[in-house]
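Chemist: everything below, folded, please.
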Amino acid sequence: MAAEPKVDPMHQFTIEPLFGSDNWSIAGHNIAFTNSALWMAMSVALLILFVSGGLRRQLVPGRWQMAVETMTGFVDSMLATSVGPNGKKYVPYVFSLFSFILFANYLGLVPLGLVGLHPYTFTSHFSATGVLSIMAFSIVLVVGFAKHGLHFFSLFVPHGTPVPMIPLIFVVELISFLVRPFSLGLRLFVAMMAGHVLLEVLSSFVITGGNGGPLLFTIASVPSFILMVGICALELLVAGIQAYVFALLTCVYINDAENLH
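Modeler: Down below sits the predicted model:
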């Protein structure tokens, strides 16, 4: 009797080379074009397409232009609140970061499985979210040292700290600062991966219950399917919130570099 196939909730995160690029390499390093790279490219293309609609500068903006202007205004307001007047110059970067993550999260939720394609959420990999975090952290370091020089280290000694406590507080604050890129990328990675794993597990309950007869279908499949619908709605909310949180924390970290708060 053939074994019943099982649903592997982690298979959806497998990185696979596409278009026969398995053996592509430069200087001994594999440069295969993977499914992760494909969905990154799709997110970038979608971002470029979205922004292009806001470049028309019509006197009476249409819906597309209004959407772009609303999002840029949202990012500009976020930077103004977090950084102040100096935050204006970071709008292009934070807007691109926020939109890129937002589109990536939502592309991974598109039900393309209905037509035989499997969407891929590359923000469910720490290798992707970690790079985005390191980029933001690098900007903070470059801006901090370029603007304040060695005085940037005063960030690790809060104002009013008693002199005997300075060495200890400095070490604690420095460690907290160095952990930022890790925690920033980990938060997005965990949130996106957890939701997708849960949906895959529930889908296995639906399939198993459907193959197990009317009783098991009623007990397992129906409640699991109802729960899946609710979690899908929650995932749509989480996808937007995580993009916002990533951008907001980036603004907060930039504020530290600009204002040493």
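Chemist: when you work out contacts or count neighbours from here on, use the C-alpha atoms and nothing else.
Modeler: OK.
Chemist: gap between residue 49 and residue 243?
Modeler: According to Cα to Cα, to the nearest Å, residue 49 and residue 243 sit 19 Å apart.
Chemist: and if you look at residue 251?
Modeler: Residue 251 is 12 Å from residue 243, by Cα to Cα.
Chemist: next: residue 73.
Modeler: 16 Å.
Chemist: which of the two has more neighbours?
Modeler: residue 243 (20 against 14; other Cα atoms under 10 Å).
Chemist: was I right about the more buried one contacting residue 102?
Modeler: Yes. Counting by Cα atoms under 8 Å, residue 102 is a contact partner of residue 243 at 5.3 Å.
Chemist: for the strand or helix carrying residue 256, which positions count as buried?
Modeler: Using DSSP states H and E, residue 256 sits in helix 222-259. Using 16 or more other Cα atoms under 10 Å as the test for burial, helix 222-259 gives 222, 224-225, 228, 231, 235, 238-240, 242-244, 246-248, 250-258.
Chemist: again with stretch 169-184
Modeler: In stretch 169-184, counting by 16+ other Cα under 10 Å, buried: 169-170, 180-182, 184.
Chemist: relative to residue 133, which of these is nearest.
Modeler: When the buried residues of stretch 169-184 are compared for distance to residue 133 (Cα to Cα), residue 181 wins out at 4.9 Å.
Chemist: who's in contact with the closest one?
Modeler: Going by Cα atoms under 8 Å, 6 or more residues apart in numbering, residue 181 touches 130, 133-134, 136-137.
Chemist: likewise residue 249?
Modeler: Taking Cα under 8 Å, 6+ apart, one finds residue 184 in contact with residue 249.
Chemist: how far away is it from residue 231?
Modeler: 26 Å.
Chemist: do the same with residue 173
Modeler: For residue 173 relative to residue 231 (Cα to Cα), the value is 38 Å.
Chemist: next one: residue 70
Modeler: Residue 70 is 28 Å from residue 231, by Cα to Cα.
Chemist: and if you look at residue 243?
Modeler: 18 Å.
Chemist: flag every buried residue along the helix or strand harbouring residue 142.
Modeler: Assigned by DSSP H and E, residue 142 belongs to helix 126-148. Using 16+ other Cα under 10 Å as the test for burial, helix 126-148 gives 126, 128-130, 132-134, 136-137, 140-141, 143-144.
Chemist: tell me the helix or strand right after the helix or strand harbouring residue 191.
Modeler: Secondary structure assignment for residue 191, by DSSP H and E: helix 166-211. Later in the chain than helix 166-211, the nearest helix or strand by DSSP H and E is helix 214-216.
Chemist: one more to line up against the first:
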Amino acid sequence: MTQPAGVDGDRELTVDQLAAVVGVTVRNVRAYAARGLLPPPRLVGRTGFYGREHVARLRLVREMLAEGYSLNMIERTLTAAPEAAGSATLALHRALLAPWLPPEPEETTAAELAARAGVPEDDRLVDGLVALGLVERLDDGRLRVMDPALLTAGLQVVELGVPPAALIEAQLTVAEHVREIAQTYVRMFVETGWQTLREGGATPEQLERAQTTVARLQPAAAQALLAVFRREMAAAVEVAVDEELRKLGEG
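Modeler: Predicted coordinates:
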């Protein structure tokens, strides 16, 4: 089998040919495959053969690495992508998903976590964070913090004197409401911008427009949500303060 001239040709490639076409080492190809970044090849005996979808994924991995993405972030970006997706589909998938991914996960221990919160070490605290999806338990007993920024915000609330258990319970309720808000924005986009994309046949210009829309949707949606939250928080605080002051007056 000779190496095809076109990267996206229909010919199947051996692992050596795949590495040569994309411009990476065979060792890297095998390492990426071991992490699940590439779908399994078609096996003929002990030889694996790779197609266009493997070339597309490998090129995307190389590009994201060159832009400074970690392998963990790339893995999270590609997890939900169709295995047989071509270059254009993967590029769109990345553009639509990447802006919404949380920061890089961090690893810690239950003791370190308790020390940061200023509370005694307690398995129930970790269990609550696991229930939130904020923390994962690792096989070696350590913890992986899935969203360090959210954890930092929570610890700041704990420093104000709010018990961790109360914060976790409140956050479970908040997460449920935010999930509904996110679904509302996604439905809005699918029923408007995405519908236009489907009807237009997904031309390169429309794909680029969709990517731009999603990139602008994140800050716009966050700003709108924050504005509503501030308004509702002010109203709720006013009612609560008036009620508590009334109780003090009656006492």
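Chemist: overlay the chains and give the TM-score.
Modeler: Put the two chains on top of each other and the TM-score (TM-score structural alignment, normalised by the length of the second structure) is 0.30; 124 aligned residues with a Cα RMSD of 5.8 Å.
Chemist: list the buried residues of the strand or helix carrying residue 127 of the second structure.
Modeler: Element membership for residue 127 of the second structure, per DSSP H and E: helix 123-132. Of the residues in helix 123-132 of the second structure, 125-126, 128-130, 132 count as buried by neighbour count, 16+ other Cα under 10 Å.
Chemist: which two from these end up farthest apart in space?
Modeler: So, those by Cα to Cα: farthest apart are 125 and 132, at 10.9 Å.
Chemist: circling back: so what secondary structure elements neighbour the helix holding residue 142 of the first structure?
Modeler: Judged by 3 or more Cα pairs under 8 Å, 6 or more residues apart in numbering; DSSP states H and E, the packing partners of helix 126-148 of the first structure are helix 166-211, helix 222-259.
Chemist: and the ones you listed: which comes nearest residue 77 of the first structure?
Modeler: Among those, helix 222-259 sits nearest to residue 77 of the first structure (Cα to Cα), with 10.7 Å.
Chemist: quick one, that closest one and helix 126-148 angle?
Modeler: 20 degrees (axes from the mean of the first three to the mean of the last three Cα atoms, to 10 degrees).
Chemist: let me know the angle separating helix 222-259 of the first structure from helix 166-211.
Modeler: 160 degrees.
Chemist: now residue 44 of the first structure. Nearest residue, chain neighbours left out?
Modeler: For residue 44 of the first structure, ignoring the flanking residues on the chain, the nearest one in space by Cα to Cα, 6 or more residues apart in numbering is residue 100 at 6.6 Å.
Chemist: burial of that neighbour, as a residue count?
Modeler: 20.
Chemist: who does whichever strand or helix holds it touch, helix- and strand-wise?
Modeler: Using DSSP H and E, the element containing residue 100 of the first structure is helix 91-107. On a contact count with 3+ Cα pairs under 8 Å, 6+ apart, helix 91-107 of the first structure meets helix 35-52, helix 63-82, helix 222-259.
Chemist: those: which one's closest to residue 107 of the first structure?
Modeler: Short answer: helix 35-52, nearest of these by Cα to Cα, at 7.7 Å.
Chemist: which other helices and strands does the strand or helix carrying residue 88 of the second structure contact?
Modeler: Element membership for residue 88 of the second structure, per DSSP H and E: helix 87-97. Here helix 87-97 of the second structure touches helix 52-66, helix 71-78, helix 204-250, going by 3+ Cα pairs under 8 Å, 6+ apart.
Chemist: run the angle between the second one and helix 52-66 for me.
Modeler: To tie it back to what came earlier, the one meant is helix 71-78 of the second structure. Using the same axes, to 10 degrees, helix 71-78 of the second structure lies at 140 degrees relative to helix 52-66.
Chemist: please apply the same query to the last one.
Modeler: Taking the same axes, to 10 degrees, helix 204-250 of the second structure and helix 52-66 form an angle of 60 degrees between their directions.
Chemist: and residue 49 of the second structure, that one's in a strand?
Modeler: Yes. Per DSSP: H, G, I helix; E, B strand; the rest coil, residue 49 of the second structure lies within a strand segment.
Chemist: where's it relative to residue 230 of the second structure, distance?
Modeler: For residue 49 of the second structure, the distance to residue 230 of the second structure - Cα to Cα - is 56 Å.
Chemist: who has more neighbours out of these two?
Modeler: residue 49 (18 against 11).
Chemist: so the more buried one makes contact with residue 42?
Modeler: Yes. Judged on Cα under 8 Å, residue 49 of the second structure makes contact with residue 42 at a distance of 5.1 Å.
Chemist: overlap in contacts, those two.
Modeler: Counting by Cα under 8 Å, 6+ apart, nothing touches both residue 49 of the second structure and residue 42.
Chemist: and residue 19 of the second structure, how close does it get to residue 91 of the second structure?
Modeler: 20 Å.
Chemist: neighbour count: those two, which is higher?
Modeler: Neighbour count, other Cα under 10 Å: between residue 19 of the second structure and residue 91, residue 19 has more, with 19 against 16.
Chemist: element containing that one?
Modeler: helix 15-22.
Chemist: check which helices and strands the next helix or strand along the chain from that helix sits against.
Modeler: Using DSSP H and E, the helix or strand that follows helix 15-22 of the second structure in sequence is helix 26-34. If you count contacts as 3+ Cα pairs under 8 Å, 6+ apart, helix 26-34 of the second structure packs onto helix 15-22.
Chemist: what angle separates the helix it packs on from helix 26-34?
Modeler: Interaxial angle, helix 15-22 of the second structure versus helix 26-34 (the same axes, to 10 degrees): 100 degrees.
Chemist: for helix 15-22 of the second structure, packing partners?
Modeler: helix 26-34, helix 52-66.
Chemist: can you pull the buried residues of the last one?
Modeler: When neighbours are counted by 16+ other Cα under 10 Å, the buried residues of helix 52-66 of the second structure are found to be 52-61, 64.
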